[in-house]
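Here is my input; please provide its structure:
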Amino acid sequence: MGEPLQVEVWSDVQCPWCWIGRRRLQEAVAATGEEIELVYRSFELAPDVPVDYDGTSVDFLADRKGMPRDQVRAMMARVTEIAAGDGLEYHLETARQTNTVLAHELLHLARERGVQEHLKERLFGAYFTENRHVGDVEELVSLAVESGLDAAEARAALADHRYLPAVRADVAQARAYGINGVPFTVVDGALGVSGAQSADVFAAALRQARAARAGATSVTAS
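This next block holds a predicted model:
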């Protein structure tokens, strides 16, 4: 089949659609038999939120979006239902809102050590299913160890912020691409898929990218 296709996904670990999108992309990869090199890029949905946000996730969304709390709860219930259809367990009303920049820094370390996908999955589960504090250093170190990273190295990286420039570079690249919401998937640097599209849409993008490598005309998925 040739060299693996590069698939870059801009996402945030507090984005409910991002975990759904991950599952659908995985389904597409399985359906097509395509080999991919998956890279998770950083995108902060709420970079101004404090690590220890004083309020519930309902409070956060209601205040941020100016929506009535009942409407926020209804929206959460709908996303939870959709996630369940993709085999994911969400507890959105009790999720711990926080700043995710440290989680993104840790994901860059995980990429260098070859365990980024493991950590990304673990962070999603920790936040949405277990409602753990994914902005807290010790929680992050614990999750890093579960994902195959060394505790001392993870703690040191979070302390000196050695991966913060890489996080900022990802955010700048998203801005250059015109990305203003996540998940956003870029296949082989050419095909963009916005949102948690169906597995069929992701599969089409993978096939188009492979055809483009073979010299066929490239068509952008949307």
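
Every contact and neighbour count from this point should use C-alpha atoms.
Will do.

Once you drop chain neighbours, what's closest to Met88?
Check again: residue 88 is Leu, not Met. Excluding the flanking residues, the one nearest Leu88 by CA to CA, 6 or more residues apart in numbering is Ile20, at 7.6 Å.

the strands in the protein, which residues?
For the chain, applying DSSP state E gives strands covering 5-11, 36-42, 184-187, 191-194.

Pipe those strands into TSV and attach mean neighbour count per row.
Below are the strands of the chain laid out as TSV (neighbours: other CA atoms under 10 Å):
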stretch	mean neighbour count
strand 5-11	21
strand 36-42	19
strand 184-187	24
strand 191-194	20
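
Would you tell me which of those strands gets closest to Phe128?
Of all these, strand 5-11 sits nearest to Phe128, with 14.5 Å by CA to CA.

for Val13, what are its contacts?
Applying CA atoms under 8 Å, 6 or more residues apart in numbering, we find Val13 in contact with 19, 100, 103, 120, 123-124, 127.

To compare against the first, here's the next sequence to fold:
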Amino acid sequence: MDKTLIIDYYTDILCVWAWIAQKRIDELNKTLGNKIELKCYYVDIFGDVPTKINTQWQSKGGFIGFAEHIQQSASAFEYAHINPKVWTEVRPSTSANAHLMLKAVEITYDKKKSIEMALKFRTAFFVDGLDIGNLNVLYNLVTANGLDRNTVNTSIGDGSAMASLMGDYQKSKEQNIKGSPSYVIGDGRQTLYGNVGYRVILANIEALLENPTAEASWC
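Here you go, the predicted model:
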């Protein structure tokens, strides 16, 4: 039996490019089926939103300038709707609370449920304009999707969810992750990040699937 190709997939829940990339992920799973295994991790891009905006966007309009940039970035992708309140009125302070909640769901339920909730969180922010940096909003989303708040909270209370999240952040540093989303393919032989087109991602994966023992791929 052919070996499944492992893809380490890093995102920040507040990253618009990760929101846009969701359709590409769905297509990869549909096209390649059991030939690949996507392992989802979180990277700290929006851990401290106020500092990020004040340092990187201060001369470009601050939150309003960043909001305009987000709208423009998503405008080319009709499936990636962005609520006009995103970053103009709704300004999460951090992505870390959402990441923590998702790691808690992963521990107390399973990885599949956590991945499903990640999409729920992203939809709540980008489409519904909810502040997913707020713990109360996150708990409401968890319960609205049929999960038990107290069950999820056990791994937050005992520190295991935080430990798992810190593990993700540390792993992202070890793999020299530069942005969100990032795809680390074939034990680090290929690393792609940012707004990478579906065909480019697919070509890299297929090259490694066809040459699983090669030291390097031509693409």
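
Please state their TM-score.
Put the two chains on top of each other and the TM-score (TM-score structural alignment, normalised by the length of the second structure) is 0.81; 210 aligned residues with a CA RMSD of 2.7 Å.

quick revisit: if any of the contacts of Val13 of the first structure are buried, put those into a PyMOL selection.
A single PyMOL command selects the buried members of the contacts of Val13 of the first structure (16 or more other CA atoms under 10 Å):
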select buried, resi 19+100+103+120+123+124+127
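
Just the ones of the contacts of Val13 of the first structure in helices?
19, 103, 120, 123-124 (DSSP state H).

wait, which of those residues is closest to Gly33 of the first structure?
Trp19 (21.0 Å).

Enumerate every residue touching that closest one.
Contacts for Trp19 of the first structure were tallied using CA under 8 Å, 6+ apart; they are 13, 124.

If we use 7 Å, what do you get?
Going by CA atoms under 7 Å, 6 or more residues apart in numbering, Trp19 of the first structure touches Phe124.

re the thing from before, give the aligned equivalent of the residue nearest to Leu88 of the first structure in the second structure.
Using TM-score structural alignment, the partner of Ile20 of the first structure in the second structure is Ile20.

What's the local residue count around its match?
20 (other CA atoms under 10 Å).

Go ahead and confirm it touches Glu78.
No: Ile20 of the second structure is not in contact with Glu78 according to CA atoms under 7 Å; the separation is 9.7 Å.

For the counterpart of Lys171 of the second structure in the first structure, give its distance to Val9 of the first structure.
In the first structure, the residue paired with Lys171 of the second structure is Gln173, using TM-score structural alignment. Distance, Gln173 of the first structure to Val9 of the first structure, using CA to CA, to the nearest Å: 12 Å.

what does Ile36 of the first structure give?
Using CA to CA, Ile36 of the first structure is found at 12 Å from Val9 of the first structure.

hmm, back to that, just put the strands of the first structure in JSON lines and tack on distance to His161 of the first structure.
Shown next, in JSON lines, are the strands of the first structure (distance: least, CA to CA, whole Å):
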{"stretch": "strand 5-11", "distance to His161 of the first structure": "20"}
{"stretch": "strand 36-42", "distance to His161 of the first structure": "14"}
{"stretch": "strand 184-187", "distance to His161 of the first structure": "25"}
{"stretch": "strand 191-194", "distance to His161 of the first structure": "30"}
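
Compare those and report which one is nearest to Ala166 of the first structure.
Among the strands of the first structure, strand 36-42 comes nearest to Ala166 of the first structure, with 8.5 Å by CA to CA.

Give me the contacts around that closest one.
Contacts for strand 36-42 of the first structure (CA under 7 Å, 6+ apart): 4-12, 104, 167, 170-171.

Quick one: average offset of it versus the second structure, please.
When the second structure is superposed, strand 36-42 of the first structure averages 2.0 Å from its matched positions, counting by mean CA distance after the TM-score superposition for the first structure.

Repeat that for stretch 16-30 of the first structure.
With mean CA distance after the TM-score superposition for the first structure, stretch 16-30 of the first structure averages 1.8 Å from its match.

List the buried residues of that stretch.
16-25, 27-29.

Roughly how far does the spatially most distant residue from the centre of the first structure sit from Glu81 of the first structure?
Within the first structure, the residue lying farthest from the chain centre (CA atoms, centre = their mean) is Gly215, at 31.1 Å. Distance, Gly215 of the first structure to Glu81 of the first structure, using CA to CA: 41 Å.

What degree of burial does Gly66 of the first structure show, as a neighbour count?
Gly66 of the first structure: 10 neighbours (other CA under 10 Å).

Need the counterpart of it in the second structure.
Taking TM-score structural alignment, the alignment pairs Gly66 of the first structure with Gln58 from the second structure.

My understanding was that Ala154 of the first structure contacts Val141; is that so?
Yes: using CA under 7 Å, Ala154 of the first structure makes contact with Val141 at a distance of 6.0 Å.

show me the contacts for whichever residue in the second structure pairs up with Lys120 of the first structure.
Using TM-score structural alignment as the criterion, the counterpart of Lys120 of the first structure in the second structure is Ala118. Counting by CA under 7 Å, 6+ apart, Ala118 of the second structure touches Leu102.

now do the one 3 residues further on
Taking CA under 7 Å, 6+ apart as the criterion, Phe121 of the second structure is in contact with Ile132.

Could you do Gly179 of the second structure as well?
Counting by CA under 7 Å, 6+ apart, Gly179 of the second structure touches 193-194.

Try it again at 8 Å.
Residues counted as contacts of Gly179 of the second structure (CA under 8 Å, 6+ apart) are 11, 43, 45, 193-194.
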